[in-house]
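*Asks:* sequence first, then the predicted structure, then my questions.
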Amino acid sequence: MLKSIRILLSIATFYDYEIWQMDVKTAFLNDNLEESIFMSQPEGFITQGQEQKVCKLNRSIYGLKQSSRSWNMRFDTAIKSYGFDQNVDEPCVYKKINKGKVAFLVLYVDDILLIGNDVGYLTDVKAWLATQFQMKDLGETQYVLGIQIIRDRKNKTLALSQATYIDKMLVRYSMQNSKKDLLPFRHGVHLSKEQCPKTPQEIEDMRRILYASAVGSLMYDMLYTRPDICYAVGIVSRYLFNPGLDHWTAVKIILKYLRRTRDYMLVYGGKDLILTGYTDSDFQTDKDSRKSTSGSVFTLNRGAVVWHSIKQGCIADSTMEAEYIAACEAAKEVVWLRKFLHDLEVVPNMNLSITLYCDNSGAVANSKEPRNHKRGKHIERKYHLIREIVQRRDVIVTKITSEHKITDPFTKTLTAKVFEGHLESLGLRDMYIR
């Protein structure tokens, strides 16, 4: 859902579409129940003389396990009756295209985003929705899922900011007055299970620290708008079961980095609408398992829309194998992205293959056809799926020089100069600096 919203916002920025927002009041009360469900009489509304009786629910209410599904089915039926088509690959995205007029609708629980190229067309959709449900018109979108949207229509840019969330997070973990850090993860530092608490006193001391809560808060920020902390958050999340002081220090470094970069925003705004992918891997840098880390990022309209940094599921025997595994995972993401964008019908050239850049010649060659049987015969079969994806022409895996690769921040620690140089390519920058 998050990547779908980022993709649609990126497209809307490129075409200068309208981006409106609506809210459904008491959304979960809109559907009749299919099941027979009973509840105790509500406090204050008990019928005298019938205290032993229970109430049978006629409609869905908040708190039922099926409430969200019932509401979603009710909305789906209604919006399709108005002529919208549901996206097969992202069920919460709907489209309606008629004689050059385009309208996209994104439903997230009870929040609705309306995106389109014709004010009158979108106004009609809003008016119809108001006849079906109790709606609150929020006008042009200022916030979506807690993310601030800062739009410059004159220069055709749109920025996503979580500065307010970062401020609250820093206060929550008493880091609002801390020093600022240049990097989310110190260059050359390695964490391991050897740094976990060993004595009962050390374990008791760490229980007082909100380690899991802090990592979860950082993950929320990373998933929404901050690909620059993806690798660092992935590393510290490996020690949730028994974190030590060194692990907690690494978490605080991420918070210090966010304090310095609170005004960094994920910005969309370019001269072309071409989806481009990049993939990378380190080699056996996890000191505990000797597994490698896969990294990938996809950009659209000069900003990142999808990113990953994930420890691989098996131990790679060579850098080629690690890069090949990473490329396969990225290629699977391409399959979804290509289908999703093709169904939107507004992104050009989606009948052509998506370019996926990789800096390892062996991985590029093996993605096209089997090479060097002796060194690669042991690779798990599931990773050879990339060859089928390449043969279907969903993706073209292309060699790129290391200096032009923007996935390094997702797989390894970097010096401050090199790290900062990659952020502009990801679309991350401080919009307040002119």
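*Replies:* Cool, the structure landed. Quick caveat, the model's predicted, so the values are computed rather than measured.
*Asks:* make it CA atoms for all contacts and neighbour counts henceforth
*Replies:* Will do.
*Asks:* the closest residue in space to residue 254 that isn't next to it in sequence in helix, strand or coil?
*Replies:* Leaving aside its sequence neighbours, residue 254 sits nearest to residue 184 (CA to CA, 6 or more residues apart in numbering; 4.4 Å). Secondary structure, DSSP: H, G, I helix; E, B strand; the rest coil: residue 184 is coil.
*Asks:* and here's the other structure:
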Amino acid sequence: MNEKEVQELYKNDAELQLIDDEPVSYDEAAIKEDWVKAMKAELDSIVRNNTWTLTQLPPGNKAIGLKWVFKLKKDAKGNVTKHKARLIAKGYVQQKGVDFEDAFAPVARLETIRLLLAIAAKGNWLVHHLDVKSAFLNGELKEEVYVTQPVGFEVKGKERMVYHLQKALYGLRQVPRAWNARLDKSLKELGFSRCTHEQAVYKVHNPSFILIVGVYVDDLIVTGSSEERIHEFKKKMKSVFDMSDMGKLSYYLGIEVEQTRMGISMKQEAYAEKILKMAGMSKCNATTFPMTPKLQLTKDEDGEDADPTLYRKIIGSLRYLIHTRPDLSYSVGAVSRFMQSPKQSHFAAVKQILRYVRGTVGYGLKYNGGGDDKLFGYSDSSYGTDVEDRRGTTGMAFYYSNNLITWSSQKQKTVALSSCEAEFMASTSAACQALWLRNLISDLMGEEAQVVKLFLDNEAAIALTKNPVFHGRSKHIDTKHHFIPECVERGQVCVEHVSGNLQKADILTKPLPRVKFAEMRSLVGMDDLHKDVNTTGESVGPVLTEFTGGKRCKE
């Protein structure tokens, strides 16, 4: 295959760079010194951890094969920071119930991570980042597992022998569960307790300080009211695990985090640039809105087919970008409905989103310090907007101390017969999220659960939540949607009216005109983080204020 054919096969520069920089086999890596050093470092880590012992394979047992996987570690700017070689077991040959029992391990939700950052910003706490080196090697196995010797590092004269694993190895199906169990045991020995409402978050409550730890596989973020206690925690963790202290949190799961005395900001600028490069739209013309107002996307069965692989790849990348870009939630959700059989009309809508990303690549969320510890949310719904099945879209957004922590834009599963019914169903979904957030915050902060204010712009839906009379307009509504009146009756949620012009969830339910879209984006809390920097380098973004129009809830 000549060079021209290779370039035709791999259409974008990112894939060509992947071929050039990251070996796909041991033979390719063995000729480069950096990768040889990385492989030796991986084996040294395995030996230091007492992961395996060399032995003869017992009769009736089968050894699992191993393979090398190579990865370049890069920072937010794309600079190479480390050559990483990982020895992986071919766990796909294992059978559940025979070779292992449990494979599940909890990780913190991204919305939980945002909540932790909002709590830290509110209390002016620093957030620290720890990385466990070769985390999965610390998991203790209960099963008898044998693996072959790694390619290129066989023991001379003992090539037919195998390794008996005492501890976990990457690639085994039971490894995530084993590592989580080991970490859970270690954190509890240090005095932490696991949060009831988020299994990947641990906390310590003391009359003089609070410490909170969020876990995402081998990445730990820790924050709290005492810097001295945080440093003590780091030292204790380093005595248990081989860890890297990354200092203040600055880059986490593709999210760029900046901590200043004014607050905490989050964006995915580098990731957005990668998406544009992958789609071949790095130099496209920018636009100021992600979707044409009143655009009605349909299945378009007679339309020209689009490349389904590229379409799904772009959509999947955009969905991860939503973690700091609520302004993209509705538009990306709308084009996600056609991944099974994408057409050129759908791809045109995706290109419009990418052009908007190009023009707003530096946008993100800013969490300001201070605040009142209050949790409140907005719920909205469109009515019959989908021309295919006439279902609406539910939008919700929740704020903690005036900082946006979670949002959602989802197509409703039931066809509503009126705008009141659509708003009522949306408010029920929002109530479920509100209960989880209030309980999680109460658990993390050691405080009594607060009443959550939920703002709606439909008076009829508000009346129905407060007085669930089964009259002609509501008797047919599914029982599950009558959950919110119980929440209101128990004093867990308080529903209030808000003007449609101040309904922050409106941007999550439909494509808005460009001027209205810009207004709602700013109202939600999105801004260009490039311009919010003063001469001292401190962020100076606008401080959001809570609107509490209408009748007040009882405190």
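*Replies:* It's in. Bear in mind the structure is a predicted one, so any value in this text is a computation, not a measurement.
*Asks:* fetch the TM-score of the aligned pair.
*Replies:* TM-score of the superposed chains, computed with TM-score structural alignment, normalised by the length of structure 1, equals 0.94; 423 aligned residues with a CA RMSD of 1.7 Å.
*Asks:* quick revisit: residue in structure 2 paired with the residue nearest to residue 254 of structure 1?
*Replies:* The alignment partner of residue 184 of structure 1 in structure 2, by TM-score structural alignment, is residue 290.
*Asks:* what's the distance between its match and residue 428 of structure 2?
*Replies:* According to CA to CA, to the nearest Å, residue 290 of structure 2 stands 28 Å off from residue 428 of structure 2.
*Asks:* settle it for me: which of those two has more neighbours?
*Replies:* residue 290 (25 against 20; other CA atoms under 10 Å).
*Asks:* longest helix anywhere in structure 1?
*Replies:* For structure 1, the longest helix by residue count, based on DSSP state H, is helix 319-344.
*Asks:* whereabouts in structure 2 does it align?
*Replies:* Counting by TM-score structural alignment, helix 319-344 of structure 1 corresponds to residues 419-444.
*Asks:* can you give me how far that stretch is from the chain middle?
*Replies:* 20 Å (CA atoms, centre = their mean, to the nearest Å).
*Asks:* same question for stretch 196-209 of structure 2.
*Replies:* On CA atoms, centre = their mean, the centre of stretch 196-209 of structure 2 falls 21 Å from that of its chain.
*Asks:* give me the contact list for it.
*Replies:* 106-108, 187, 191-195, 210-216, 224-226, 436, 439-440, 443-446 (CA atoms under 8 Å, 6 or more residues apart in numbering).
*Asks:* quick one: which of the residues you listed sit in strands?
*Replies:* Of the contacts of stretch 196-209 of structure 2, the ones assigned to strands by DSSP state E are 193-194, 210-216, 224.
*Asks:* export those residues to JSON lines and tack on distance to residue 305 of structure 2 and neighbour count?
*Replies:* Shown next, in JSON lines, are those (distance: CA to CA, whole Å; neighbours: other CA atoms under 10 Å):
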{"residue": "193", "distance to residue 305 of structure 2": "53", "neighbour count": "17"}
{"residue": "194", "distance to residue 305 of structure 2": "49", "neighbour count": "19"}
{"residue": "210", "distance to residue 305 of structure 2": "56", "neighbour count": "18"}
{"residue": "211", "distance to residue 305 of structure 2": "53", "neighbour count": "21"}
{"residue": "212", "distance to residue 305 of structure 2": "50", "neighbour count": "24"}
{"residue": "213", "distance to residue 305 of structure 2": "47", "neighbour count": "22"}
{"residue": "214", "distance to residue 305 of structure 2": "44", "neighbour count": "23"}
{"residue": "215", "distance to residue 305 of structure 2": "42", "neighbour count": "21"}
{"residue": "216", "distance to residue 305 of structure 2": "39", "neighbour count": "20"}
{"residue": "224", "distance to residue 305 of structure 2": "53", "neighbour count": "25"}
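*Asks:* now for those: which two are most distant?
*Replies:* 210 and 216 (20.2 Å; CA to CA).
*Asks:* for the nearest residue to residue 311 of structure 1 once chain neighbours are set aside, give its distance to residue 408 of structure 1.
*Replies:* Counting by CA to CA, 6+ apart, residue 293 is the residue found nearest to residue 311 of structure 1 once chain neighbours are left out, at 4.3 Å. Per CA to CA, residue 293 of structure 1 is found 11 Å from residue 408 of structure 1.
*Asks:* between these two, who's got more neighbours?
*Replies:* Neighbour totals were compared for residue 293 of structure 1 and residue 408, and residue 293 leads with 28 against 23 (other CA under 10 Å).
*Asks:* residue in structure 2 paired with the more buried one?
*Replies:* In structure 2, residue 293 of structure 1 lands on residue 393 (TM-score structural alignment).
*Asks:* do residue 115 of structure 1 as well
*Replies:* Under TM-score structural alignment, residue 115 of structure 1 pairs with residue 223 in structure 2.
*Asks:* nearest residue to its match other than its sequence neighbours?
*Replies:* Nearest one to residue 223 of structure 2, counting by CA to CA, 6+ apart, is residue 127 at 4.7 Å.
*Asks:* cool, residue 390 of structure 2 as well?
*Replies:* That would be residue 384: by CA to CA, 6+ apart, it lies 4.3 Å from residue 390 of structure 2.
*Asks:* in stretch 323-336 of structure 2, what counts as buried?
*Replies:* Going by neighbour count (16 or more other CA atoms under 10 Å), the buried part of stretch 323-336 of structure 2 is 323-336.
*Asks:* again with stretch 15-30 of structure 1
*Replies:* Buried residues in stretch 15-30 of structure 1 (16+ other CA under 10 Å): 16-24, 27-28, 30.
*Asks:* which secondary structure element is home to whatever residue of structure 2 lines up with residue 233 of structure 1?
*Replies:* In structure 2, residue 233 of structure 1 lines up with residue 332, judged by TM-score structural alignment. Here residue 332 of structure 2, judged by DSSP states H and E, is contained in helix 329-335.
*Asks:* compared with structure 1, how much does that helix deviate?
*Replies:* Once fitted to structure 1, helix 329-335 of structure 2 is off its aligned match by 0.3 Å on average (mean CA distance after the TM-score superposition for structure 1).
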